[in-house]
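Student: got a sequence here, can you model it:
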Amino acid sequence: MLRKIAVFAMLALSIALMYACSKNEDEVSQQETKIAFTVPSNFPAPAYNFEDNKLSNAGFALGKKLFYDARLSADKSVSCGSCHQQFAAFTQLDHKVSHGVNNCQGKRNTPPLVNLAWQKAFFWDGGVKNIETSPLNAITDACEMGTDIQTIVAFLKATAPYPDMFKQAFGSTEINSQLILKSITQFTAILVSANSKYDQVMRKENGAVFTASEQAGYTLFKEKCSSCHAEPFFTDFSYRSNGLDLLSADEGRSHITSLQADFGKFRVPTLRNIEYTSPYMHDGRFYSLDEVLNHYDSGVKAAENLDASLKSGIPLNSAQKEQIKAFLKTLTDHEFIKNTLFSES
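Tutor: Have a look, this model is predicted:
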């Protein structure tokens, strides 16, 4: 029996992504699944909707192959998937900061790739405004892939099966930077995570209910955390200082805006799948949720740009911390993390 993911009527796409429940997930091939962008019923309309990038199975397959191909990097060692690992909810497990070519270490923690179609700006500082162009940062950064788009174009033109894959996806063997970025977007924008226990409770599906501890944690979360980590994405996409240091070693948002008021501010991260996205913060300084909660309870520094909501921190006793952790774990979407549609092989 097939289970259809809910789709907003406003989307131009009319065929929903189908999940096969009668087969083991490993037995369901990409060819058996119609790739389509879907909006969960508890989500608003997306910012990106594929109007100028027609989604197809061939385009998705090409984007996924590019995403996982380490040969695109300068030393052939790093792919997008190296820093965005599916088992870590598409971030980099146990790495404080991103690791790129020649074992180079970046300066910021790798953000998870999830629900990107609803974002209007990308990266910790919001320096990129278009999902389609966002891969260029990783491609050209000396501590990530360390190359340039024209070098990649030349490689793809000379490397099978890429010319045939581009023809299947876009109707021509022509390979250029725009089509490369569009195909990668056909993969990354489909990374929708919306089937956690939290989602099922909100949608009243499958009889899902919070335990007493989870419900208590949800109540606390709404009282103490939701002004920044707003539902359903568990971020309001704003940029704030959360008092990690009196003086930030990273200029943060001000690198983009050149405003002193933005110094040391970073985008509020999503908490979806947070159980799997350690380490935490823009510099990966915390390895556990306990460390994160202890910071907000008693470790907030009075930085010049400290967010007003954190002037007194977020006082939490031991029982409250355990309840909030119990709720946060309801944001884990096991189906998303294990979905072989998104896997390298």
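
Student: CA only for contacts and neighbour counts going forward, please
Tutor: Noted.

Student: what residue lies at the spatial centre of the protein?
Tutor: Centroid-nearest residue in the chain: residue 113, 2.0 Å away (criterion: CA atoms, centre = their mean).

Student: what secondary structure does that residue sit in?
Tutor: Here residue 113 is recorded as coil under DSSP: H, G, I helix; E, B strand; the rest coil.

Student: next structured bit after the helix or strand harbouring residue 152?
Tutor: Per DSSP states H and E: residue 152 is located in helix 149-157. Remark: after helix 149-157, the chain's next helix or strand is helix 162-170, criterion DSSP H and E.

Student: residues in contact with the closest residue to residue 87 other than its chain neighbours?
Tutor: Distances taken as CA to CA, 6 or more residues apart in numbering put residue 337 closest to residue 87, at 5.6 Å, once the chain neighbours are dropped. Contact analysis of residue 337 by CA atoms under 8 Å, 6 or more residues apart in numbering lists 86-89.

Student: run the angle between the helix holding residue 152 and helix 162-170 for me.
Tutor: Relative orientation of helix 149-157 and helix 162-170, computed by axes from the mean of the first three to the mean of the last three CA atoms, to 10 degrees: 100 degrees.

Student: OK, contacts around residue 117?
Tutor: Counting by CA under 8 Å, 6+ apart, residue 117 makes contact with 46-49, 131, 189-190.

Student: let's verify it: helix, strand, or coil?
Tutor: Applying three-state DSSP: residue 117 is helix.

Student: closest one to residue 98 out of the contacts of residue 337, please.
Tutor: Using CA to CA, residue 88 is the member of these that lies nearest residue 98, at 13.4 Å.

Student: run this one through as well so I can compare:
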Amino acid sequence: MRRVLLSLTAAAIVAVAGWVLWERARAPVATPIADFSAPFVFGRFSVPPDNPLTEESFILGRHLFYDPMLSGNNEVSCATCHVQALAFTDGRAKSPTLSGGELDFSSMSLANLLWGQERFFWDGRAASLEEQALLPIQHPDEMGQNLDNLIAELQASGIYRKMFRRAYGSVSAENTAKALATFMRMLISSESKYDKYLRGEVRLTAQEEHGRKLFMAHPDTKVSLRGGNCIDCHSQFLTSGFRDALDGFSNNGLDPDEALPPGLMAVTGNPAHKGFFKVPTLRNIAVTAPYMHDGRFETLEDVMDHYNDGIVVSDTLSPLILEADNAPDNGQGTVGLRMTPEEMQAIIAFLHTLTDEAFLTNPNFSDPFHGDT
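Tutor: The predicted structure follows:
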């Protein structure tokens, strides 16, 4: 009897040991992303403690980003509206719906999302990248996917089960959002001519340097300081909206009060936020036309014309825009910068220095289902 009990105990120990090894094999493998470094001038950033940047989560997120399985009809992926060569925009004024119509907004660039505002989408309706990742998937006009159906499809894939196990341990909607957020956080653009200028590696042309100075200056006629007022809304190095509170959202004078869309007000319920939209990054701006939340401007020249003498006054118009004027006599009834054509072209020349060809062609950010990467 004692020999039988010993045999049963030994068998139990072997079974428990096997179970432990099996669980360890299923546990995620946390491998920090190799050679990761963030540009010092971009400032501080934060990553959720429960979703650290790992190689496994990035690889999974990259595959999910390009996989049309995430849509209800298996025809639309995140990359459909976020094309790498266009700095992860889609070149349209407004992105298309599944039924052939148009969405309310244009597709935003996905660059340097580790920094800048802590709310996402043009109207700020998502408070984290993880939350942002799942909203288009479930939206009936965007990707039209039921999350339960998606998880069932992912679980039916042996490849995805393995990738999820390595990254997070299991297939779930939460882990899908985490993986997509990790991929988007790693879309860092920091190799433009402007970045190289900041590092002392290149010099700007005279026109680009003139544009840079205008970009950074708020006009002050009292001291004859001419400026483009750009930095009041677009931070100096990231060129996106500021991080603090809701400083990254603004009414930039596109519409009168009677035609002003809700914007951020739809999220906060605060009438003072009517017409407020997220200030986008200007990184790679030369390849992300058309411009504004509704794509109303086709060229950078159109954008500069708007700020120069096309500002529409409304109750929530940013005072930083309202007070910015390069003309000593502002009695002409025009609200705007009133710069010279040469000054506007100089700013546009500077904006072109923000194009990062390495970012637009980085194989690590490309479609993993095609090519060698």
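
Student: ok, and what's touching stretch 87-104 of structure 1?
Tutor: The contact list for stretch 87-104 of structure 1 (CA under 8 Å, 6+ apart) reads 73-75, 77-78, 81-85, 105-114, 142-146, 273, 276-280, 283-285, 287, 336-338.

Student: how long is that stretch end to end?
Tutor: 23 Å (CA to CA, to the nearest Å).

Student: what distance separates that stretch from the centre of its chain?
Tutor: In terms of CA atoms, centre = their mean, to the nearest Å, the gap separating the centre of stretch 87-104 of structure 1 from the centre of its chain is 14 Å.

Student: try stretch 130-149 of structure 2
Tutor: The chain centroid and the centroid of stretch 130-149 of structure 2 are separated by 17 Å, computed with CA atoms, centre = their mean.

Student: where do the helices sit along the stretch 1-150 of structure 2?
Tutor: Remark: helices assigned in the stretch 1-150 of structure 2 by DSSP state H, counting those that start in this stretch are 2-26, 55-66, 78-81, 129-138, 147-155.

Student: do you know which of these lies nearest residue 168 of structure 2?
Tutor: Here helix 55-66 is closest among the helices of the stretch 1-150 of structure 2 (CA to CA), at 7.5 Å.

Student: list the contacts for the equivalent of residue 120 of structure 2 over in structure 1?
Tutor: Residue 120 of structure 2 maps onto residue 122 in structure 1 when the alignment is built from TM-score structural alignment. By CA under 8 Å, 6+ apart, the contact list for residue 122 of structure 1 reads 128-131, 134.

Student: now do 7 Å
Tutor: Residues in contact with residue 122 of structure 1 (CA atoms under 7 Å, 6 or more residues apart in numbering) are 128-129.

Student: count the neighbours of the nearest residue to residue 134 of structure 2 once chain neighbours are set aside for me.
Tutor: Setting aside the residues directly before and after it, residue 134 of structure 2 is nearest to residue 177 in space (CA to CA, 6+ apart), at 6.0 Å. As a burial measure, residue 177 of structure 2 scores 20 neighbours (other CA atoms under 10 Å).

Student: residue 177 of structure 2 corresponds to which position in structure 1?
Tutor: Alignment note (TM-score structural alignment): residue 177 of structure 2 maps to residue 181 of structure 1.

Student: and what of residue 356 of structure 2?
Tutor: With TM-score structural alignment as the criterion, the equivalent of residue 356 of structure 2 in structure 1 is residue 333.

Student: and for that match, the neighbour number?
Tutor: For residue 333 of structure 1, using other CA under 10 Å, the count is 23.

Student: mind checking how far the closest residue to it other than its chain neighbours is from residue 328 of structure 1?
Tutor: In this structure, residue 333 of structure 1 finds its nearest non-sequential neighbour in residue 196, 4.1 Å apart by CA to CA, 6+ apart. According to CA to CA, residue 196 of structure 1 and residue 328 of structure 1 sit 10 Å apart.

Student: ditto for residue 231 of structure 1
Tutor: Distance, residue 231 of structure 1 to residue 328 of structure 1, using CA to CA: 12 Å.

Student: who has more neighbours, the two?
Tutor: Neighbour totals were compared for residue 231 of structure 1 and residue 328, and residue 328 leads with 21 against 16 (other CA under 10 Å).
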